[in-house]
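Trainee: Take a look and give me a structure for this.
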Amino acid sequence: MDKTEVMTTLKLAAVSHRAWLSNAQALIEGVPLDKDKVPVSATECEFGKWFYGDGQRLRTLPGFQEIEKPHDNLHQTYAEIFTLLYGEESKKPSLFSRLIGSAQKAAAEKREAAKVKSLILKDHSTEVVDQLEQLQRMINEMEEEQLSSYLS
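Mentor: Model (predicted):
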């Protein structure tokens, strides 16, 4: 891989991460969206597939491994949000609960809690993107030979 390919790869990784976050935010806001578009597992999102797959060719670059922790934290937070919104207990309110409106109130409270957690989700996302951008800046300053020494 030359410098241009590495930079393109990192930019595409950031784009896929941002797309995942956008879909996650849409689900949290109640926008109808296929939940499969926002995988809970850190290894199943497009960014994670890249990071744990082809991205491992960059693993010896300084700062690359530092991306993993905020990415894992992001998915852990999203798992908590997903459980709040789509957990078993939120699927089937009783007839009595529906009649007196407590099911809607509980759903609204869960959505509000999910929105609060979404702020933490955004913080983790910012860490991932910051790490990617820092890596891009570092690579941009490297000579081609120096970059090659990390990738061989």
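Trainee: Please make it C-alpha for all contacts and neighbour counts, starting now.
Mentor: OK.
Trainee: From residue 106, how far off is residue 100?
Mentor: Using C-alpha to C-alpha, to the nearest Å, residue 100 is found at 12 Å from residue 106.
Trainee: no, scratch that, I was asking about residue 9
Mentor: Using C-alpha to C-alpha, residue 9 is found at 43 Å from residue 106.
Trainee: okay, the two: which has more neighbours?
Mentor: Applying other C-alpha atoms under 10 Å to residue 9 and residue 106 shows that residue 9 carries more neighbours, namely 17 against 14.
Trainee: To check against the first, give me the structure of this:
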Amino acid sequence: MNRNDVILTLREAARAHKQWVTDALALIQGVPLEKEKVPVNSTECSFGKWYYGEGQNLRDLQGFKEIEDSHDKLHRIYMEIFAIIFGEVQGPSFFNRLFGLSHKIAAANREAAMEKFHLLEQQSDAILKQLLFLEKIIVALGDKQLEKYGLKME
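Mentor: Model (predicted):
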């Protein structure tokens, strides 16, 4: 893995989190959900797989640990929105209700989901700032520092 790979991964994570915010709002507005939009555990999304895999080489960098906490919280809030809209997030019947089905949301549930959505937006903004901060640190690393973290030059 080289510096550019890490930077691209961080930028893709930022793009994905922006998309999650858009998807959450669409869901609240009653847009049917596609299977790939299901909010997975924070260790199962593409960024989480990198973070808990190759990304662990960077765990000693300033700001790396903070991203984990923010990322976990983002996934929890997203799942809370799902629970408000679709009921308890458990078992196969939950997933059967999700895919390809339009779901009418009660006004009270929509309001509660929008409150959570605002928290999701705030959390996403925090993650975007943290990802940008980490990217700046990685860009500033010298050759010897890159090697220390298991990274190569471009």
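Trainee: what's the TM between chain one and chain two?
Mentor: Overlay of the two chains. TM-score (TM-score structural alignment, normalised by the length of structure 1): 0.77; 137 aligned residues with a C-alpha RMSD of 2.3 Å.
Trainee: Show me the helices in structure 2, by range?
Mentor: 3-28, 46-52, 64-86, 91-98, 107-140, 143-148 (DSSP state H).
Trainee: Just tell me which of these ends up closest to residue 39 of structure 2.
Mentor: With C-alpha to C-alpha as the criterion, residue 39 of structure 2 lies closest to helix 64-86 of these, at 6.4 Å.
Trainee: which bit of structure 1 covers that closest one?
Mentor: The aligned range for helix 64-86 of structure 2 in structure 1 is 64-86, by TM-score structural alignment.
Trainee: chain center to that stretch: distance?
Mentor: From the chain centre to the centre of stretch 64-86 of structure 1 is a distance of 6 Å (C-alpha atoms, centre = their mean, to the nearest Å).
Trainee: residues near residue 62 of structure 1, how many?
Mentor: For residue 62 of structure 1, using other C-alpha under 10 Å, the count is 13.
Trainee: Quick check, central residue of structure 2?
Mentor: Nearest to the geometric centre of structure 2 sits residue 17, at 4.8 Å (C-alpha atoms, centre = their mean).
Trainee: Quick check: closest non-adjacent residue to that one.
Mentor: Distances taken as C-alpha to C-alpha, 6 or more residues apart in numbering place residue 124 nearest to residue 17 of structure 2, at 6.3 Å, with adjacent residues excluded.
Trainee: Residue 74 is in contact with the one you found, correct?
Mentor: Yes - in terms of C-alpha atoms under 8 Å, residue 124 of structure 2 counts as a neighbour of residue 74; the distance is 6.8 Å.
Trainee: In terms of neighbours, single out the busier of those two.
Mentor: Between residue 124 of structure 2 and residue 74, counted using other C-alpha under 10 Å, the more crowded position is residue 74 (25 against 21).
Trainee: Counterpart of residue 20 of structure 2 over in structure 1?
Mentor: Taking TM-score structural alignment as the criterion, the aligned counterpart of residue 20 of structure 2 in structure 1 is residue 20.
Trainee: what about that match, distance to residue 41 of structure 1?
Mentor: From residue 20 of structure 1 across to residue 41 of structure 1, the span is 12 Å (C-alpha to C-alpha).
Trainee: Look at the two and report which has more neighbours.
Mentor: Remark: of residue 20 of structure 1 and residue 41, residue 20 carries more neighbours, 19 against 14, as counted by other C-alpha under 10 Å.
Trainee: where's that one relative to residue 91 of structure 1, distance?
Mentor: Here the distance between residue 20 of structure 1 and residue 91 of structure 1 works out to 24 Å (C-alpha to C-alpha).
Trainee: and residue 88 of structure 2, what does it touch?
Mentor: Neighbour list for residue 88 of structure 2: residue 94 [criterion: C-alpha atoms under 8 Å, 6 or more residues apart in numbering].
Trainee: hmm, back to that, would you mind putting the helices of structure 2 into JSON lines with distance to residue 34 of structure 2 alongside?
Mentor: Shown next, in JSON lines, are the helices of structure 2 (distance: least, C-alpha to C-alpha, whole Å):
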{"stretch": "helix 3-28", "distance to residue 34 of structure 2": "10"}
{"stretch": "helix 46-52", "distance to residue 34 of structure 2": "17"}
{"stretch": "helix 64-86", "distance to residue 34 of structure 2": "13"}
{"stretch": "helix 91-98", "distance to residue 34 of structure 2": "8"}
{"stretch": "helix 107-140", "distance to residue 34 of structure 2": "19"}
{"stretch": "helix 143-148", "distance to residue 34 of structure 2": "39"}
